[in-house]
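Q: Okay, sequence plus prediction incoming.
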Amino acid sequence: MLVAPKPKEELIVYLSTSHGAISAVLMTKRDKVQTPVYFISRTLQGPELNYTLMEKLVLALVFAAKRLRRYFQAHPIAILADFLVEKPDEAPPHTSVVETLQEPWTLFIDGSSCVDAMWCGLILD
């Protein structure tokens, strides 16, 4: 069951990615229970299927920021990008997995403009 957020209530965005799709769910926390507010998803096509996991997560964030703009403008937002879907049977046929030591990353959303005049600019550090 979806709920309407209260004015200025903090919302949580969970980003999800798989080989062929990206999605985001907007949640609110009430009485220690997270309840969904909105869900969006999109099938990846063409070159997007070859994006790295990080590129797919950034694409999911940009997609969510565009589709959920009114929520992003009216509420404080917490973004969680570790809600990943892993389905080995959907992996591309010639994919090899290489384990690397990764540093934690920080996402900054500033007020810069972009080509389509949106208000979201991203810096991954």
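A: That came through fine.
Q: CA atoms for contacts and neighbours, from now on please.
A: Noted.
Q: which residue is nearest the middle of the chain?
A: residue 15 (3.2 Å; CA atoms, centre = their mean).
Q: Which residues are in contact with that residue?
A: 22-25, 57, 60-61, 79-84 (CA atoms under 8 Å, 6 or more residues apart in numbering).
Q: now the helices: where do they sit in the chain?
A: 53-67, 69-74 (DSSP state H).
Q: Give me the residues contacting the last one.
A: By CA under 8 Å, 6+ apart, the surrounding residues in contact with helix 69-74 are 7-8, 65.
Q: got the buried residues for that helix?
A: Neighbour-count burial for helix 69-74, counted by 16 or more other CA atoms under 10 Å, picks out 71-72.
Q: try it against this one:
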Amino acid sequence: MMNLPTVQAPIHKKPLLLYLATNSYAIGALIAQKDGGGIEQPVYYINRTLKDAETCYPRAERACLAIVYASQRLRHYFLAYEVWLMTKSHAIKVLLQQPILSGRISQWLLQLSQYDLRMGAPRAVKSQAIADLLAQFPGEEEFPLDDEVPGELAMAEELREQWVMKFDGSSTARSGGVGVVLYHEEDKAVELSFKLEFPCLNNTAEYEAYLTGLATALEMGVKHLKVLGDSNLVVCQTKGSFSLKEPSLAPYRVMAQKMEKKFLTFEIEHTPRNENRFADA
């Protein structure tokens, strides 16, 4: 396998399949989904190098770490879909189903309890092979693991003040870009930007940016959010004034609706492009 396959957009209401790969120096994860013909297609894959004490974790704990990392890195997928962990490892199954645990494992399991995560036996060799290959060539991505357990945030950090999110997506014939800014009048701005490594339409890029911003705000513990964007389609579909006419955008709209409902207060407004430059992709 010299080239990794192109990722596919997820199909609404179909479960996602999570494949793990670990070795002594890295972890990797692949999210796949069966297409209309029942063939598993990759949706997203991630990996990273193990750090410090993580290299000494037993194999089952490294696998659990990979699940937690995937759930945080791809949170919007875990929130919007039923996810099946595809593994033959009895040790992993026992670890995840153990009723009484302590330390980091208990914290990880509490984090994972917020998702619809199930277990199944892998049937596609190709998907596991991709995950194994990814773990052989880990990236140097700096995505810090969040140790917070749901419901454990201090009252002082409930963030009752309203946060503002600006988002922007752009596309070319071969790739796209995403830009997101989250800020509060008394805090520094949180800026995110990255390249989409797949060809997409501009509306798709806008939704990728929008979902990234929502997921980031939820991870930060933001409760009250005001969104500003120059995509008339995303803003109007969120408000319900535009109907959904592009089937390819349906999964994005479903994920967005689920995340929007998680805020105590939520509003979205259209802003002219010249006032959205702070978030330009």
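A: Everything's here; your move. Keep in mind it's a predicted model, so treat the numbers as computed, not measured.
Q: that older thread, for the residue nearest to the centre of structure 1, which non-adjacent residue is closest in space?
A: Leaving aside its sequence neighbours, residue 15 of structure 1 sits nearest to residue 24 (CA to CA, 6 or more residues apart in numbering; 4.5 Å).
Q: Look up how far residue 6 of structure 2 lies from the residue mapped onto the one you found from structure 2.
A: Taking TM-score structural alignment, residue 24 of structure 1 has residue 29 as its aligned residue in structure 2. Distance, residue 29 of structure 2 to residue 6 of structure 2, using CA to CA, to the nearest Å: 16 Å.
Q: Between these two, which has more neighbouring residues?
A: residue 29 (28 against 12; other CA atoms under 10 Å).
Q: Regarding structure 2, what is its longest helix?
A: Max-length helix for structure 2 by DSSP H is helix 202-220.
Q: Which strands and helices lie in contact with it?
A: helix 75-80, strand 162-171, strand 176-183, helix 232-239, helix 250-260 (3 or more CA pairs under 8 Å, 6 or more residues apart in numbering; DSSP states H and E).
Q: Residues contacting that helix, please?
A: Contacts for helix 202-220 of structure 2 (CA under 8 Å, 6+ apart): 75-76, 165-172, 176-182, 196, 231, 233-234, 249, 252, 255-256, 259-260, 262-263.
Q: ChimeraX command to pick out the buried ones of the residues you listed?
A: Buried residues among the contacts of helix 202-220 of structure 2 (16+ other CA under 10 Å), as a ChimeraX selection:
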select :75,76,165,166,167,168,169,170,171,176,177,178,179,180,181,182,196,231,233,234,249,252,255,256,259,260,263
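Q: Redo the contacts of helix 69-74 of structure 1 as TSV? Include neighbour count and distance to residue 44 of structure 1.
A: Converted to TSV, the contacts of helix 69-74 of structure 1 look like this (neighbours: other CA atoms under 10 Å; distance: CA to CA, whole Å):
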residue	neighbour count	distance to residue 44 of structure 1
7	9	33
8	12	33
65	19	17
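Q: Just put those residues in JSON lines and tack on distance to residue 108 of structure 1.
A: Formatted as JSON lines, these follow (distance: CA to CA, whole Å):
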{"residue": "7", "distance to residue 108 of structure 1": "24"}
{"residue": "8", "distance to residue 108 of structure 1": "21"}
{"residue": "65", "distance to residue 108 of structure 1": "13"}
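Q: can you tell me the distance between the two ends of stretch 71-82 of structure 1?
A: 21 Å.
Q: ok, now stretch 34-50 of structure 2?
A: For stretch 34-50 of structure 2, the end-to-end distance is 30 Å (CA to CA).
Q: where exactly do the strands run in structure 1?
A: 11-17, 21-30, 33-43, 77-80, 107-110, 121-124 (DSSP state E).
Q: Could you work out which of these reaches nearest to residue 49 of structure 1?
A: With CA to CA as the criterion, residue 49 of structure 1 lies closest to strand 21-30 of the strands of structure 1, at 8.4 Å.
Q: same for the closest one, what does it pack against?
A: strand 11-17, strand 33-43, helix 53-67.
Q: Burial-wise, tell me which of those comes out on top.
A: strand 11-17 (a mean of 23; mean count of other CA atoms under 10 Å).
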